[in-house]
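**Student:** Generate a structure from the sequence data that follows.
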Amino acid sequence: MSPQRPDTHIHEQKGDASISFLRSRIDELDARIIGLLQHRARLAAQVQRERIHRGGTRIAAGREAEVRRRFSAGLGPTGDAVADAVLLLCRGAADGDASRRPSDDVADRGGERRADL
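**Tutor:** I've put the predicted structure just below:
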């Protein structure tokens, strides 16, 4: 086995520094994304409470479909999965139960769904 050339070692160190820098930028973006998702969840909770106060369901299936379309248009094939994760995160924001689905709300209202809210 031949010893590693010194210039190769320097190149690897520069590459490691570049990767570290890029990873730190990704970490910064992750922190911002988390903050934005937390903010979105708070806003979704306000919308849910207001909709329920007006006699509607907690979840508006039509609105969720709009969100999925926007994410798919912006992110391509993986947009649906990202939208589903975001919606799931924010869906339980009003009562802390992120496991509920739109069908749960229909059952809670005796099968009635008000699309106007």
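
**Student:** For the rest of this, base every contact and every neighbour count on C-alpha atoms.
**Tutor:** OK.

**Student:** residues contacting the spatially most central residue of the chain?
**Tutor:** Nearest to the geometric centre of the chain sits residue 86, at 2.8 Å (CA atoms, centre = their mean). Residue 86 is in contact with residue 37, counting by CA atoms under 8 Å, 6 or more residues apart in numbering.

**Student:** To check against the first, give me the structure of this:
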Amino acid sequence: MPNRLDEISRVIGNIEAEVRGLSASVAEVRQSSAEHHRETRERLESIGGRVAKIEADMKPLAKTVATMEPIVAGYAVTRWKIAGAFALGTSIIAALGWVVSLFAGKIVAWFLSLFR
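**Tutor:** Here you go, the predicted structure:
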């Protein structure tokens, strides 16, 4: 018949086995976490290198864009000026055409009245 001491020893043995299992699980989690951290760091370093390369490639473009910006703005203003001049010219021609058509009708009527 097992006595109380045997039962306590068995419980302690079970606890020790569970602690060993937990220790192994914790060690696996730590190793997995360390590997994940290393992979993440490598990816970040790779991304950082690519970003640095893109920045280096963009520096000459930034200078070019800064140089071209006032030129392009000047072209936009010029285009608006041309469009405005065209609209004004079209309006003037339309008004002159209307005036000429009014007078032309009266001149033709006067000219025809001379022959009657």
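
**Student:** Quantitatively, what TM-score do the chains reach?
**Tutor:** For this chain pair, the superposition-based TM-score is 0.43 by TM-score structural alignment, normalised by the length of the second structure; 56 aligned residues with a CA RMSD of 2.3 Å.

**Student:** hmm, back to that, any idea how far the residue nearest to the centre of the first structure is from residue 71 of the first structure?
**Tutor:** Residue 86 of the first structure sits at a distance of 10 Å from residue 71 of the first structure (criterion: CA to CA, to the nearest Å).

**Student:** Following element in sequence after the helix or strand hosting the residue nearest to the centre of the first structure, please.
**Tutor:** For residue 86 of the first structure, the host element (DSSP states H and E) is helix 79-91. Downstream of helix 79-91 of the first structure, the first helix or strand assigned by DSSP H and E is helix 102-108.

**Student:** What is that next one packed up against?
**Tutor:** Other helices and strands packing on helix 102-108 of the first structure, by 3 or more CA pairs under 8 Å, 6 or more residues apart in numbering; DSSP states H and E, are absent; none qualifies.

**Student:** residue ranges of the strands in the first structure, please?
**Tutor:** In the first structure, no strands are defined using DSSP state E.

**Student:** how about the helices of it, start to end?
**Tutor:** All helices of the first structure, identified by DSSP state H, fall at 6-53, 61-75, 79-91, 102-108.

**Student:** still on that earlier bit, what's the distance between the residue nearest to the centre of the first structure and residue 33 of the first structure?
**Tutor:** For residue 86 of the first structure relative to residue 33 of the first structure (CA to CA), the value is 11 Å.

**Student:** ok, back up a step: most tightly packed of the helices of the first structure?
**Tutor:** Between these, helix 79-91 has the highest mean count of neighbours, a mean of 18, where neighbours are mean count of other CA atoms under 10 Å.

**Student:** so how far is that one off the chain centroid?
**Tutor:** 5 Å (CA atoms, centre = their mean, to the nearest Å).

**Student:** Tell me the span between the first and last residue of stretch 65-85 of the first structure.
**Tutor:** Counting by CA to CA, you get 13 Å between the two ends of stretch 65-85 of the first structure.

**Student:** Thanks a lot, see you next time.
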